[in-house]
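Asks: any chance you can model this:
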Amino acid sequence: MDNRAIGYMDSGVGGLTAVKQALYQLPNEQVKYVGDTLRMPYGPRRTEEVAKFSLQIGHYLNETADGIKLLVIACNTATAAALPLLQEHLPIPVVGVIQPGVEAALNATDNNVVGVIATQGTVDSNAYYNGLMAGNPGIDVHQLATPDLVTLVESNEQDHDKKLAIVREQLAGLAGSGIDTLILGCTHFPLLMDEIQEVVGDEVTLVNAGAEAINLVEQILDDSDARHGIYPMSNHEVDQYYTTGSVDTFGEIATRWLDIPVSVKHLKTDANDLTLIEGE
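Replies: Now for the predicted structure:
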């Protein structure tokens, strides 16, 4: 039994897609989440910079308010840049979202033609490509950087037609590829699931890499007997959400997506640390 929270980190609101799956699959586990919206997007940044930010957030989550028992890097770019680093520096299990997404796609595809949409940083890392090829050397992988989809999610745009037009433009590079499976290689993208499915068609299976990571989280909790010992958790008012950007925008998106009231606190960034700003 371990009553500490599970930590989640992302460049913004995208990691909430992993949290949503966790609330469904692990409803008795407390959430502690940092969205680094101020420094978003991570995709165009240098790998070393993303690794530095990720390590800052990991240390903040682990060292404040009783710490955490496990960290989910709910960001594909940060997973590609910093997973081994965080596993080395933190005294807790650290889970990324790429390998669970790879395994789900390998299981889902029938024709061995798989698409990956992600940030430029994730595409450049070839993390999905290498993982898919390692699992099936005969697979045909089509990678596409779609950075405007991250910006679209963070803008909190609600008009379906506007969102659909941007998604259609961003996914034009997959036209005629023959994919039967598409990895949503950024945790922001499931917030556009309806629009993406409409563009690629119902015959294409969408893989939510962030949600798939929760299966691995559950396995680790069970293997280490680390599930939360207070049952049932009647509400999630004890959960903690932090952002380095707009508290109001983050709270609005989180409340709508998670379908629970979400209270958000503000973190200030500097060269080396994150600091909680009281009263905001």
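Asks: contacts and neighbour counts: CA atoms only from here.
Replies: Noted.
Asks: just the strands from the stretch 101-250 of the chain, written as ranges.
Replies: 113-118, 140-145, 181-184, 205-208, 240-243 (DSSP state E, counting those that start in this stretch).
Asks: pretty sure V153 sits against P190.
Replies: No. Using Cα atoms under 8 Å, V153 makes no contact with P190, being 9.6 Å away.
Asks: second input sequence below; structure requested for side-by-side comparison:
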Amino acid sequence: MKEQAIGILDSGVGGLTVAREVMRQLPRETIYYVGDTKRCPYGPRSMEEVQTFTMEIVQFLMGFPLKAILIACNTATAAALDLVREQINVPVLGVIEPGARAAIKATRNHTIGVIGTQGTIRSKAYERALRQIHPGLAIHSLACPTLVPLVESGLSHTAMADKVVGEALAPLKKTSIDTLILGCTHYPLLTDSIRKTMKISVSIISSAEETAAELSTILQHQQLLSQQRFPQHRFFTTGSTETFTKVAEELFGNPVIVEQIDLGSLTVG
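Replies: So this is what the prediction gives:
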């Protein structure tokens, strides 16, 4: 079982930021990644829709021998983490609790901002996770529905990104936050624009590092760490392979082969 893969899923390309960190911390592990770009973004969708889509991806991934699943999507974590854990007999991790812990470590004035999709912010999942650890925090949450389409369109590193991010984050500039949680795994791809918008003293928190560390701890505890030297990763998308490949290769710095799938018929194309 040690050499079985880790399944990572997201509504699109954003979860690749988590996959990259998993590869950095666990370089011997094989990753099978699914980005549901055809139905992205998940943020405006109902909880029931997100749960259905998430379970479809999980069922596809469980067609392979896996030892863990990582839901690298904040909206899907908020809507479906417990549901997936009930139905799957391998460890299942989300990205919200690790992100909350990282933010609490970073804050100095106990005032934290959270940006995310409408679904994530509406769920109040980050507020619950933060206050469960530190009830005295001041939390400013902001839905930013314009950011995921920006990333999925391949416009992360453009003047357009600076403009859209600046407009989206304007309400937070009026607050006293000293820490900002990127409550969507797409948002780390906009880090440059986010840093230009926010005060230089604001710590920017992505859950990727903390999530990968938690996965490492679980695999080590269960004696499931891989010993293979050259893992063979696979990447799947329900939408355009061209845009997905472009973003993936920019992130990983090497060529990536992306396979298109139809979750409705659970086939690889």
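Asks: list the TM-score for the superposed pair.
Replies: Here the superposed chains carry a TM-score of 0.97, computed using TM-score structural alignment, normalised by the length of the second structure; 269 aligned residues with a Cα RMSD of 1.2 Å.
Asks: ok, back up a step: just put the strands of the stretch 101-250 of the first structure in TSV and tack on mean neighbour count and distance to M233 of the first structure.
Replies: Shown next, in TSV, are the strands of the stretch 101-250 of the first structure (neighbours: other Cα atoms under 10 Å; distance: least, Cα to Cα, whole Å):
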stretch	mean neighbour count	distance to M233 of the first structure
strand 113-118	25	35
strand 140-145	20	40
strand 181-184	24	31
strand 205-208	22	26
strand 240-243	22	15
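Asks: possible to save the ones you listed as JSON lines with distance to A74 of the first structure?
Replies: Formatted as JSON lines, the strands of the stretch 101-250 of the first structure follow (distance: least, Cα to Cα, whole Å):
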{"stretch": "strand 113-118", "distance to A74 of the first structure": "13"}
{"stretch": "strand 140-145", "distance to A74 of the first structure": "18"}
{"stretch": "strand 181-184", "distance to A74 of the first structure": "12"}
{"stretch": "strand 205-208", "distance to A74 of the first structure": "11"}
{"stretch": "strand 240-243", "distance to A74 of the first structure": "14"}
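Asks: T217 of the second structure matches what in the first structure?
Replies: If you follow T217 of the second structure across to the first structure using TM-score structural alignment, you land on Q219.
Asks: nope, G119 of the second structure is what I was after
Replies: Using TM-score structural alignment, G119 of the second structure pairs with G121 in the first structure.
Asks: follow-up on the earlier one: out of the strands of the stretch 101-250 of the first structure, nearest to Q87 of the first structure?
Replies: strand 240-243 (22.0 Å; Cα to Cα).
Asks: which secondary structure elements does that closest one contact?
Replies: In terms of contact count using 3 or more Cα pairs under 8 Å, 6 or more residues apart in numbering; DSSP states H and E, strand 240-243 of the first structure is assigned the packing partners strand 31-35, strand 264-269.
Asks: which of those strands is buried the deepest?
Replies: Counting by mean count of other Cα atoms under 10 Å, strand 31-35 has the highest mean neighbour count of those, with a mean of 25.
Asks: what's in contact with that one?
Replies: By Cα atoms under 8 Å, 6 or more residues apart in numbering, the surrounding residues in contact with strand 31-35 of the first structure are 5-13, 15, 19, 57, 61, 68, 239-244.
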